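# sequence unavailable; structure follows:
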């Protein structure tokens, strides 16, 4: 049996990549962090036209979802995509093009973009509740606009798969962000010269980049296995591996780029903070390791 993406899935990934590569997602993420939602909403409508919002509701699989969220992570697309495109279908709620904010304590304690979301859902033991956005909080990733939830009326029953969908989509975003960090670091290592040589020709840099490639490629099969089974163990293994690989890619990117990696203008900074935030959301590494051990 051959385990590989289908031609249709590769085409879908390429279509998303083509669109996002020309959309200046970094500028949209910075604007989103400053409450200028226009560029981000333009991305939202463009990706909706490509079928991303209704992917699972229109017969797509979790593998298709992972393909899409890798691209979202690669391009640092802002907005509550996990909540809308991954979690809502598990709750049998269609988005209808609306933004959704989902809170699932203790793993997701705050509502992402709750102030501009049309659907605000709080998932607790006794079911699904509405909530209103309360105090605004800060995230290490400025593009993650977080709000403390104020619980409202109960509107339905909870669905266990909602958490697995959210964790899986977040793991895919982490893998995508790690891929961008690696690709950008490799390109920079081929251009930047020190002592008359490209820094990528030095053995120490080669080892850093090779370790990052290995970590990302080892995380990938775990991610797609989790998309096939949707089991708690496999989703947790994928979340841990993708988080570790993306964190390594972030550290490597910062070492390779040096001081330029600290500048706000460079896309590296957007991914560094995004990886830092996503590693802990939809389940911390300690929680997911515990599920695998159990």
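Received, thanks. Predicted model only: the values in this text are computed from it and were never measured. Residues are numbered from 1 along each chain as shown.
# CA only for contacts and neighbour counts going forward, please
Noted.
# where does residue 28 sit: helix, strand or coil?
Under DSSP: H, G, I helix; E, B strand; the rest coil, residue 28 falls in the helix class.
# hang on, I meant residue 212
Following three-state DSSP, we place residue 212 in the helix state.
# number of residues surrounding the closest residue in space to it that isn't next to it in sequence?
Leaving aside its sequence neighbours, residue 212 sits nearest to residue 249 (CA to CA, 6 or more residues apart in numbering; 5.6 Å). Neighbours of residue 249 under the rule other CA atoms under 10 Å: 31.
# another one to put next to it:
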């Protein structure tokens, strides 16, 4: 399958990137990370309601709602592009749950209402949410690995709204992280010098960067294709590839940066921590593996 973005889709992606660079720049990212890095169980940054409303005004949450219902009237491929940019920027907040609630929860589409959802035993941004989809009774705060994603744990029970779209949009966010860490690694490999040469000239570093690029572009092809077919098996495969590209890519990016990558001032560790947290969403790797295994057993994949 060949997937080539249209002019409108490229303009949408560029517009979202510009919006995020303007409303959630590096200074805002580090301000949010500092607020969430206190180590307090259940702590984390306060959700920027102004940013949330700006996302609503830009159509982030209402992207797939029909125009007759006040939405933008676009489809899953466009949503994938938007969530990829959100993942690249490390945009905080329950983006997925609020997006999926547009049209079902008043105010979600416009960003006036913040929605979160019970996904398995974890709930993101519970303390900041106006509406919780699913049963969060007995939720206990956790010390989140990601300082930009406060978490609560609930007793094991039936999760809130979940499905292929949630899985695919999570994969799109992971793709954004994979692309960003690949970009950061390449920048550092060109700028950092050892023995009078850029470290990217050394074979070991070049191999790391090449592997990151291959995994990212493989995941991109799978995610974009799944956005077109909307097939649950394609989506499961895309999720597995995107999770690997994000987590392994961020770890390899740390290796390229050396000791600098482990310091608080580096963006790389934030990308890795967010990628780890996302792997537990919407059933995680296990659910996608089971979908693929069932399809293979039935001769459908």
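Nice, I can see it. Quick caveat: nothing in here was measured; it's all calculated off a predicted structure.
# helix or strand right after the helix or strand that the residue nearest to residue 212 of the first structure is a member of?
Take DSSP states H and E as the rule and residue 249 of the first structure turns out to sit in helix 232-257. As assigned by DSSP H and E, the chain's next helix or strand after helix 232-257 of the first structure is helix 267-280.
# contacts for that following helix?
Helix 267-280 of the first structure has contacts (CA atoms under 8 Å, 6 or more residues apart in numbering) with 26, 76, 139-142, 170, 174, 177, 181, 239, 243, 246-247, 250, 253-254, 261-263, 285.
# residue 74 of the second structure matches what in the first structure?
Matched to the first structure by TM-score structural alignment, residue 74 of the second structure sits across from residue 60.
# sec struct for that match, please.
With three-state DSSP as the basis, residue 60 of the first structure sits in coil.
# can you show me the strands along the first structure?
Per DSSP state E, the first structure carries strands over the ranges 100-103, 111-112, 119-124, 127-137, 146-156, 193-194, 197-198.
# and those strands, which is most packed in?
Between the strands of the first structure, strand 111-112 has the highest mean count of neighbours, a mean of 30, where neighbours are mean count of other CA atoms under 10 Å.
# one step back: can you redo the strands of the first structure as a markdown table with distance to residue 229 of the first structure?
Shown next, in a markdown table, are the strands of the first structure (distance: least, CA to CA, whole Å):
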| stretch | distance to residue 229 of the first structure |
| --- | --- |
| strand 100-103 | 23 |
| strand 111-112 | 27 |
| strand 119-124 | 23 |
| strand 127-137 | 24 |
| strand 146-156 | 26 |
| strand 193-194 | 46 |
| strand 197-198 | 44 |
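# of those, which is nearest residue 87 of the first structure?
Among the strands of the first structure, strand 100-103 comes nearest to residue 87 of the first structure, with 8.0 Å by CA to CA.
# contact partners of that closest one?
With CA under 8 Å, 6+ apart, strand 100-103 of the first structure has contacts from 80, 83-84, 87-88, 108-114, 117-123, 149.
# residues in the second structure aligned with it?
Mapping strand 100-103 of the first structure onto the second structure (TM-score structural alignment) gives residues 115-118.
# that stretch against the first structure, how far on average?
Its aligned residues in the first structure lie a mean 0.7 Å from stretch 115-118 of the second structure after superposition (mean CA distance after the TM-score superposition for the first structure).
# what's near enough to touch the spatially most central residue of the first structure?
For the first structure, the residue nearest the mean C-alpha position is residue 173 (2.7 Å; CA atoms, centre = their mean). Residues in contact with residue 173 of the first structure (CA under 8 Å, 6+ apart) are 69-74.
# residues near residue 229 of the second structure, how many?
13.
# residue 41 of the first structure too?
The burial count assigned to residue 41 of the first structure is 16, neighbours taken as other CA under 10 Å.
# trace it over to the second structure, please.
Aligned partner of residue 41 of the first structure by TM-score structural alignment: residue 49.
# from residue 167 of the second structure, how far out is its match?
Noted for residue 49 of the second structure: a distance of 26 Å to residue 167 of the second structure, by CA to CA, to the nearest Å.
# same question for residue 113 of the second structure.
From residue 113 of the second structure to residue 167 of the second structure the distance is 22 Å (CA to CA).
# next: residue 199 of the second structure.
Going from residue 199 of the second structure to residue 167 of the second structure by CA to CA gives 37 Å.
# with residue 181 of the second structure instead?
As judged by CA to CA, residue 181 of the second structure and residue 167 of the second structure stand 21 Å apart.
# which one's more surrounded, the two?
Taking neighbours as other CA under 10 Å, residue 181 of the second structure and residue 167 compare with residue 181 leading, 31 against 22.
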